[in-house]
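K.L.:
sequence and predicted structure, then a few things I'm wondering about:
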Amino acid sequence: MIQTIALDIGETLVRDDRYWASWADWLGIPRHTLSALVGAVVAQGRDNADAVRLLRPGIDVSAEYAAREAAGRGEHLDDTDLYDDVRPALAELQRLGVRVVIAGNQTVRAGELLRGLDLPADVIATSGDWGCAKPDAEFFERVLAAAGGAAPQDVLYVGDHPANDTLAASAAGLRTAHLRRGPWGHLWADTSQVRDTADWVIDSLRDLIDVVNES
């Protein structure tokens, strides 16, 4: 029985449009150029920040991030960045008695912004908060700790990226749902690596209601 549902953040709850558009504007390059490069490097199994490094060889991404924040052009999140199904689906899961955990590879600042949105969630944390990131096993140990004592087989991790989400969570003993959303969710939804490791492939967070009721 599913007692806890943990959800990835980028392109699961939050659209990444604003994040990459703001980086492109900061670097003074066309938004489509950076967006396309992000897609290319992630499809190659590389870190998405490599797209910035391709455009500005030698750039210190962390230092540039700090410079953006200092200039008042850093990360920003509000309700317009959320997918439409986020609030109603999470609220219904909580109504059903499911513990809702939000946990993904994001910065400390992103965690602060997410907690400021008053989302229907019991725990909101990021890799920046925890000091470990997916797909490392330590990240999913932290997810299990946030699950409030639920056994791994009673925790469902939801995300759009096979390597970071379904494969890694499955290896940690969690149940998994691949969300067909965003570029990675669509790119890999019908691949063998998703079919072999995801317990469910869903098109909306609302589908999680049926998953819980049937589990």
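P.N.:
That came through, no problem. Numbering: from 1, shown residues only.
K.L.:
going forward, measure contacts between C-alpha atoms and count neighbours the same way
P.N.:
Fine.
K.L.:
list the contacts of Ala172.
P.N.:
Ala172 makes contact with 137, 140-141, 152 under the criterion CA atoms under 8 Å, 6 or more residues apart in numbering.
K.L.:
quick check on those residues: which are buried?
P.N.:
Neighbour counting by 16 or more other CA atoms under 10 Å classes 140, 152 among these as buried.
K.L.:
which among the contacts of Ala172 gets closest to Leu114?
P.N.:
Phe140 (19.7 Å; CA to CA).
K.L.:
quick one: name whatever helix or strand follows the lengthiest helix in the chain.
P.N.:
Assignment by DSSP state H gives helix 31-43 as the longest helix of the chain. Sequence-wise, the next helix or strand downstream of helix 31-43 (DSSP states H and E) is helix 50-55.
K.L.:
starting at the chain centroid, how far to the host helix or strand of Ile5?
P.N.:
Using DSSP H and E, Ile5 maps to strand 4-7. Computed by CA atoms, centre = their mean, to the nearest Å, the chain-centroid distance of strand 4-7 equals 12 Å.
K.L.:
second one coming, line it up with the first:
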Amino acid sequence: MIRAVAFDVGETLISDDRGWGAWADWLGVSRHTLSALVGAVVAQGRDNADALRLLCPEIDIEAERAAMERAGRGEYLDDSDLYPDVRPALAALRESGLRVVVAGNQTRRAGELLRSLDLPVDAVATSGEWGVAKPAPEFFIRTVELAGAEAGEVVYVGDHPQNDVRPARAAGLRTAHLRRGPLGHLWADGADAQAADWRIGGLAELVDVLRLD
């Protein structure tokens, strides 16, 4: 029986457009250039932050992020960053009696911003707050604890087959691969995505399949 649903953040709940656009503007390159580099490094199986290192090989990402904050150009989220199906789906899942949590690879500041959106969820946590990030097994141990259920009673929902589906399955969680954003589409037909318990094109589909499960 499914008792809880845990959600990734980037390209699952929110669009990453604002974040990458802010980096492009800060580094003085076109948004298209940085977007293309992000796609290229991810397709090679590299960390998406390597796109920033291609532009600035000596970059200290945390130092630059702090400088952006001091300049008033730091991380920011509002409702316009949410995909349209997010609030209705989260609310419907909660109303059905499931515990709904958010756990993704984001900074501490992103955790604060997500909580300020007052989403219909029971808890929000980020890798920056936990000190451990996906795909590390410890991240999913913490996610199960946040969900307050046994691993096999928790569904982890994300767009990234290698960071979301594969390690969540290895940790004993059920999984839903979301065909959303560049990575969700790029690897939608790969073995990791196909191994998910559910493959969905939107969060409304998730609500429907969990009602039938």
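P.N.:
Right, received. Where do you want to start? Predicted, not measured: the structure shown is a model, and the values here were computed from it.
K.L.:
quick one: which of the contacts of Ala172 of structure 1 sit in helices?
P.N.:
137, 140-141.
K.L.:
can you redo those as JSON lines with distance to Ala71 of structure 1?
P.N.:
Listed next are these as JSON lines, based on distance: CA to CA, whole Å:
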{"residue": "Ala137", "distance to Ala71 of structure 1": "36"}
{"residue": "Phe140", "distance to Ala71 of structure 1": "35"}
{"residue": "Glu141", "distance to Ala71 of structure 1": "36"}
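K.L.:
quick check, nearest of the residues you listed to Arg95 of structure 1?
P.N.:
The nearest one, if we look at these relative to Arg95 of structure 1 and count by CA to CA, is Phe140, at 24.8 Å.
K.L.:
okay but that closest one is in contact with Ala171, surely?
P.N.:
No - contact criterion CA atoms under 8 Å: Phe140 of structure 1 and Ala171 do not qualify, at 9.4 Å.
K.L.:
and the nearest residue to Asp16 of structure 1 once chain neighbours are set aside, how many neighbours does it have?
P.N.:
Nearest non-adjacent residue to Asp16 of structure 1, counting by CA to CA, 6 or more residues apart in numbering: Gly10, 6.2 Å away. Neighbours of Gly10 of structure 1 under the rule other CA atoms under 10 Å: 19.
K.L.:
which neighbouring elements make contact with the strand holding Ile5 of structure 1?
P.N.:
In terms of contacts (3 or more CA pairs under 8 Å, 6 or more residues apart in numbering; DSSP states H and E), strand 4-7 of structure 1 is packed against strand 99-104, strand 155-159.
K.L.:
next, the mean deviation of that strand compared to structure 2.
P.N.:
Its matched residues in structure 2 lie on average 0.3 Å from strand 4-7 of structure 1 after superposition (mean CA distance after the TM-score superposition for structure 1).
K.L.:
any chance you could map the strands in structure 2?
P.N.:
4-7, 99-104, 123-126, 154-158, 174-178, 198-200 (DSSP state E).
K.L.:
save those as a markdown table, and put in mean neighbour count and distance to Leu113 of structure 2 too.
P.N.:
As requested, the strands of structure 2 are exported to a markdown table (neighbours: other CA atoms under 10 Å; distance: least, CA to CA, whole Å):
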| stretch | mean neighbour count | distance to Leu113 of structure 2 |
| --- | --- | --- |
| strand 4-7 | 25 | 16 |
| strand 99-104 | 24 | 13 |
| strand 123-126 | 21 | 10 |
| strand 154-158 | 28 | 20 |
| strand 174-178 | 27 | 23 |
| strand 198-200 | 19 | 27 |
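K.L.:
can you redo these as TSV with distance to Val209 of structure 2?
P.N.:
TSV is the format used below for the strands of structure 2 (distance: least, CA to CA, whole Å):
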stretch	distance to Val209 of structure 2
strand 4-7	12
strand 99-104	16
strand 123-126	23
strand 154-158	12
strand 174-178	10
strand 198-200	8
